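Q: Next come a sequence and a model predicted from it.
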Amino acid sequence: MTRRLLRVLPAVLLLGGAFLLGRFLILSPGDRAARIDGPVTGIVWQVDDATAKPEGEWQRLGADHLLIQWILVDGIGFARGTGGKAPTQMPDWRRIAKEPWARHVTLGLAGDFDEKKARENALQLARTSAAIAGKKPPLAVEGYYFPVEVDPTWKEAAEVMPKALALLPRPLWISVYDNSNIGGEALADWLSTWLPADVGVFFQDGAGVAARSPQTARDYADALSARLGKDRLRVIAEAFRPLPQGGFRPATVQELMPQIALMEGYALYLFDGPHYLDDTLVDALVKRIDERD
């Protein structure tokens, strides 16, 4: 997000590496390709030119689900047949389909990097999304994501979003955040007044932008689950932190582990894999998880 989670454009940070010993780090190349049981359900991929060729070992954290934020953004089509301008690089969708972290895909449709613009044009984005849903890349698509984020400060959401969501295929998901800190129960109450019963929610934990602590984020998740049902809730852990001069950096192991540990029992996705979770950070997380277990 331009403002936060699904609009952030990352600052490049080189993480120092070290050789880490542990059962996951001495696997053969063939074994490394297999999914390993772990606390992470999936990763988010905010598709852009910089990450059009995503590479990572996120399956070592347990990830075998992939949330693709969009395939058409700002008029640029990252899948053939979407009608957008060609990107600098087209993702190799057939290769991605074979990755262990992409066995179950939730496909984002048409969006805009600018949140304000996306909200103003939500109905048109929904119409475009409906038109391109059948142009999906050759992936194991199990559902769809409408990349117009909501939060309680968007007063028009209750009127606009039901109309937009009615145009889209199911299963369908949206994402929600709360920088106003109204509380999990109040957020659940607000959503329940307008969100269709067959639409699921990705809740952004807010830790990456210091909106709340991981424990408070867990309280939010519990409140949303109690109101919406656990099957309609997935949690996004923000795997980044703001830089003093602007932009973002990857979260450290010490920062990210509480977000992972405290969401045990929920379907947990990390935002986002290609921008913030390189192999060095994955190595360090695996070691910490192994030590904890």
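A: All right, it came through fine.
Q: contacts and neighbour counts: CA atoms only from here.
A: OK.
Q: Residue 117 - how many residues pack around it?
A: By the criterion of other CA atoms under 10 Å, residue 117 has 12 neighbours.
Q: does it sit in a helix, a strand or a coil?
A: Look at residue 117: counting by DSSP: H, G, I helix; E, B strand; the rest coil, its state is helix.
Q: Tell me how far it lies from residue 89.
A: From residue 117 over to residue 89 the distance is 25 Å, taken as CA to CA, to the nearest Å.
Q: And residue 199, by the same measure?
A: Residue 199 is 32 Å from residue 89, where distance means CA to CA.
Q: of those two, who's got more company?
A: Relative neighbour count places residue 199 above the other of residue 199 and residue 89, with 19 against 13, counting by other CA under 10 Å.
Q: so how far is residue 155 from the more buried one?
A: According to CA to CA, residue 199 and residue 155 sit 19 Å apart.
Q: before we move on, what about residue 173?
A: Per CA to CA, residue 173 is found 20 Å from residue 155.
Q: The two: who's more crowded?
A: In this view residue 173 and residue 155 are compared by other CA under 10 Å, and residue 173 has more residues nearby, 22 against 10.
Q: That one looks like it's in a helix, true?
A: No - assigned with three-state DSSP, residue 173 falls outside any helix and is strand.
Q: so who does it touch?
A: 143-146, 199-202 (CA atoms under 8 Å, 6 or more residues apart in numbering).
Q: The stretch 101-250 of the chain: strands as residue ranges?
A: Here the stretch 101-250 of the chain has its strands, by DSSP state E, counting those that start in this stretch, at 104-108, 110-111, 141-145, 172-176, 199-204, 233-238, 240-242, 248-250.
Q: would TSV of those strands with distance to residue 41 be doable?
A: Formatted as TSV, the strands of the stretch 101-250 of the chain follow (distance: least, CA to CA, whole Å):
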stretch	distance to residue 41
strand 104-108	10
strand 110-111	24
strand 141-145	14
strand 172-176	16
strand 199-204	13
strand 233-238	9
strand 240-242	18
strand 248-250	19
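Q: Of those strands, flag the one that's most buried.
A: Comparing those by mean neighbour count (mean count of other CA atoms under 10 Å), strand 110-111 ranks first with a mean of 30.
Q: Check what contacts that strand and list those residues.
A: With CA under 8 Å, 6+ apart as the test, strand 110-111 has contacts from 70-74, 118, 125-126, 128-129, 132, 146-148.
Q: biggest separation within these, which pair?
A: 118 and 132 (16.9 Å; CA to CA).
Q: Please, which helix or strand holds the residue nearest the centre of the chain?
A: Centroid-nearest residue in the chain: residue 44, 3.3 Å away (criterion: CA atoms, centre = their mean). Take DSSP states H and E as the rule and residue 44 turns out to sit in strand 42-45.
Q: Buried ones from the contacts of strand 110-111, can you make that a PyMOL selection?
A: Of those, the buried ones go into a single PyMOL selection, burial set by 16 or more other CA atoms under 10 Å:
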select buried, resi 70+71+72+73+118+125+126+128+129+132+146+147+148
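Q: Comparison target below:
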Amino acid sequence: MGCASRPLDQPQALAQGIVWQIDDDHLDPRGDWDRLGVTDLLVQWTAVDDLSFLPGTATHRKSRLAGLTTSEHLPDWARIAGEPWARNVIVGLAGRFDETTARARVARLIAQSKQLATVLPPGHIDGYYFPVEVDPTWAGARALGPLLEQLPRPLWISVYENSNIGGPALADWLTRWLPPDVGVLLQDGCGVGVRGPAAARAYADALAARRGKERTRIIAEAFRPAQKGAFRPATAAELAPQLLAYRGYRAYLFDGPHYVSARLVRDLLEEAARR
């Protein structure tokens, strides 16, 4: 089964999804992101650095063999499944906080992901996400293609591109090794200042032309650089142009619990109404 196409829930929605990157300080996501039109929750991962946030993982023999242990503190998955912004859940599988380590341990993360996919959270599962991010500088990315065949479908990965090689070149690189039924979540690069919304939209259009619009979605970076290498939430004036530029695609805010507060939601609605 490939990545199914679904109509947008609200034609004038500013966003269709949020990303939730689980860490010890963000185990209880709460927000009013549905006011923006959000109905999809993309969970960045359900296990990171060998620690699972799904109940029962440690009692699963194959999960123990894959090196997973269960966190002492777990999200309230049942409550989350009832939120209006989590009507459809894309379950992130096994990842690492450090990108270099993740790429070096892809085979192990695939094995862990296969086990996590058998211990799912409640709610409507709309797909799976393998959270090892790819970009054209990763020389070993081609080896990922055959490994992804082991994971359930619909399946998504994310891609970023920081050298501005252009959307057609990125689409060509992906098409050379990525299984055709795997969907692509394009990180727009606006949060790190790589490109603006119009250029990000052009990248998405190039990916959709090669891989299909139903397998192309956009991650809108809802942050901006701050001092000393940190990041701050984007302002409504900064973020609204991204979301307006991506209309026609399913756009996911990265990430809701860290960066998209109730005040920012209100400001976004006001900013969009002015434009």
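A: Looks like it came in fine. The shown structure was predicted, so the numbers you read here are calculated from the model rather than taken from an experiment.
Q: Tell me how they score on TM after superposing.
A: Once superposed, the chains reach a TM-score of 0.90 (TM-score structural alignment, normalised by the length of structure 2), with 257 aligned residues with a CA RMSD of 1.4 Å.
Q: Can you get me a residue count around the aligned partner of residue 108 of structure 2 in structure 1?
A: Matched to structure 1 by TM-score structural alignment, residue 108 of structure 2 sits across from residue 124. Using other CA under 10 Å, residue 124 of structure 1 has 15 other residues around it.
Q: Quick one: neighbours of residue 111 of structure 2, just the number.
A: By other CA under 10 Å, the residues close to residue 111 of structure 2 number 19.
Q: so when I look at residue 94 of structure 1, I'm seeing a strand, right?
A: No - counting by three-state DSSP, residue 94 of structure 1 is not part of a strand but helix.
Q: Matching it against structure 2, which residue comes up?
A: Using TM-score structural alignment, the equivalent of residue 94 of structure 1 in structure 2 is residue 78.
Q: contacting residues for its match?
A: Applying CA under 8 Å, 6+ apart, we find residue 78 of structure 2 in contact with 121-123.
Q: Which of those residues ranks first by neighbour count?
A: When neighbours are counted by other CA under 10 Å, residue 121 leads the contacts of residue 78 of structure 2 with 21 neighbours.
Q: What residue in structure 1 is paired with that one?
A: Using TM-score structural alignment, residue 121 of structure 2 sits opposite residue 137 in structure 1.
Q: Contacts only, for that match.
A: By CA under 8 Å, 6+ apart, the contact list for residue 137 of structure 1 reads 79-80, 93.
Q: again with residue 37 of structure 2
A: Going by CA under 8 Å, 6+ apart, residue 37 of structure 2 touches 9-10, 12-16.
Q: Can you select the buried ones from those in ChimeraX?
A: Listed next is the ChimeraX selection for buried residues among those, using 16+ other CA under 10 Å:
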select :13,14,15,16
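Q: Mind picking the two most distant members of the contacts of residue 37 of structure 2?
A: 9 and 14 (11.0 Å).
Q: average distance between the helix ranked longest in structure 2 and structure 1?
A: Longest helix in structure 2, counting residues (DSSP state H): helix 197-211. Here the mean offset of helix 197-211 of structure 2 against structure 1 after fitting is 0.8 Å, by mean CA distance after the TM-score superposition for structure 1.
Q: corresponding residues in structure 1 for that helix?
A: Across structure 1, the stretch matching helix 197-211 of structure 2 (TM-score structural alignment) is residues 214-228.
Q: buried stuff in that stretch?
A: For stretch 214-228 of structure 1, a neighbour-count test (16+ other CA under 10 Å) marks 214-225, 227-228 as buried.
Q: check contacts around residue 157 of structure 2.
A: Under the criterion of CA under 8 Å, 6+ apart, the neighbours of residue 157 of structure 2 are 129-134, 182-185.
Q: What's the match for it in structure 1?
A: Under the alignment (TM-score structural alignment), residue 157 of structure 2 maps onto residue 174.
Q: Could you check how far that match is from residue 287 of structure 1?
A: Residue 174 of structure 1 is 33 Å from residue 287 of structure 1, where distance means CA to CA.
Q: thinking again about what came up before, turn the contacts of strand 110-111 of structure 1 into CSV, including distance to residue 241 of structure 1.
A: Converted to CSV, the contacts of strand 110-111 of structure 1 look like this (distance: CA to CA, whole Å):
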residue, distance to residue 241 of structure 1
70, 23
71, 26
72, 27
73, 24
74, 25
118, 24
125, 29
126, 31
128, 33
129, 31
132, 34
146, 25
147, 22
148, 22
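Q: Aligned counterpart of residue 245 of structure 1 in structure 2, please.
A: For residue 245 of structure 1, the residue aligned by TM-score structural alignment is residue 228.
Q: nope, residue 52 of structure 1 is what I meant
A: Under the alignment (TM-score structural alignment), residue 52 of structure 1 pairs with residue 27 in structure 2.
Q: Would you mind giving the secondary structure of its match?
A: What three-state DSSP gives for residue 27 of structure 2 is coil.
Q: Identify the spatial nearest neighbour of it, chain neighbours not counted.
A: residue 75 (5.1 Å; CA to CA, 6 or more residues apart in numbering).
Q: Over to residue 195 of structure 2?
A: Nearest residue to residue 195 of structure 2, sequence neighbours excluded (CA to CA, 6+ apart): residue 189, at 5.7 Å.
Q: Looks like the one you found contacts residue 163 (just checking).
A: No - using CA atoms under 8 Å, residue 189 of structure 2 is not in contact with residue 163; the gap is 10.5 Å.
Q: more neighbours, these two?
A: Neighbour totals were compared for residue 189 of structure 2 and residue 163, and residue 189 leads with 20 against 11 (other CA under 10 Å).
Q: what's the spacing between that one and residue 233 of structure 2?
A: Between residue 189 of structure 2 and residue 233 of structure 2 the distance is 15 Å, computed by CA to CA.
Q: Equivalent analysis for residue 92 of structure 2, please.
A: From residue 92 of structure 2 across to residue 233 of structure 2, the span is 23 Å (CA to CA).
Q: do the same with residue 220 of structure 2
A: Counting by CA to CA, the gap from residue 220 of structure 2 to residue 233 of structure 2 is 12 Å.
Q: what does residue 227 of structure 2 give?
A: According to CA to CA, residue 227 of structure 2 stands 13 Å off from residue 233 of structure 2.
Q: Same question for residue 88 of structure 2.
A: 25 Å.
Q: what's the answer for residue 150 of structure 2, then?
A: As judged by CA to CA, residue 150 of structure 2 and residue 233 of structure 2 stand 36 Å apart.
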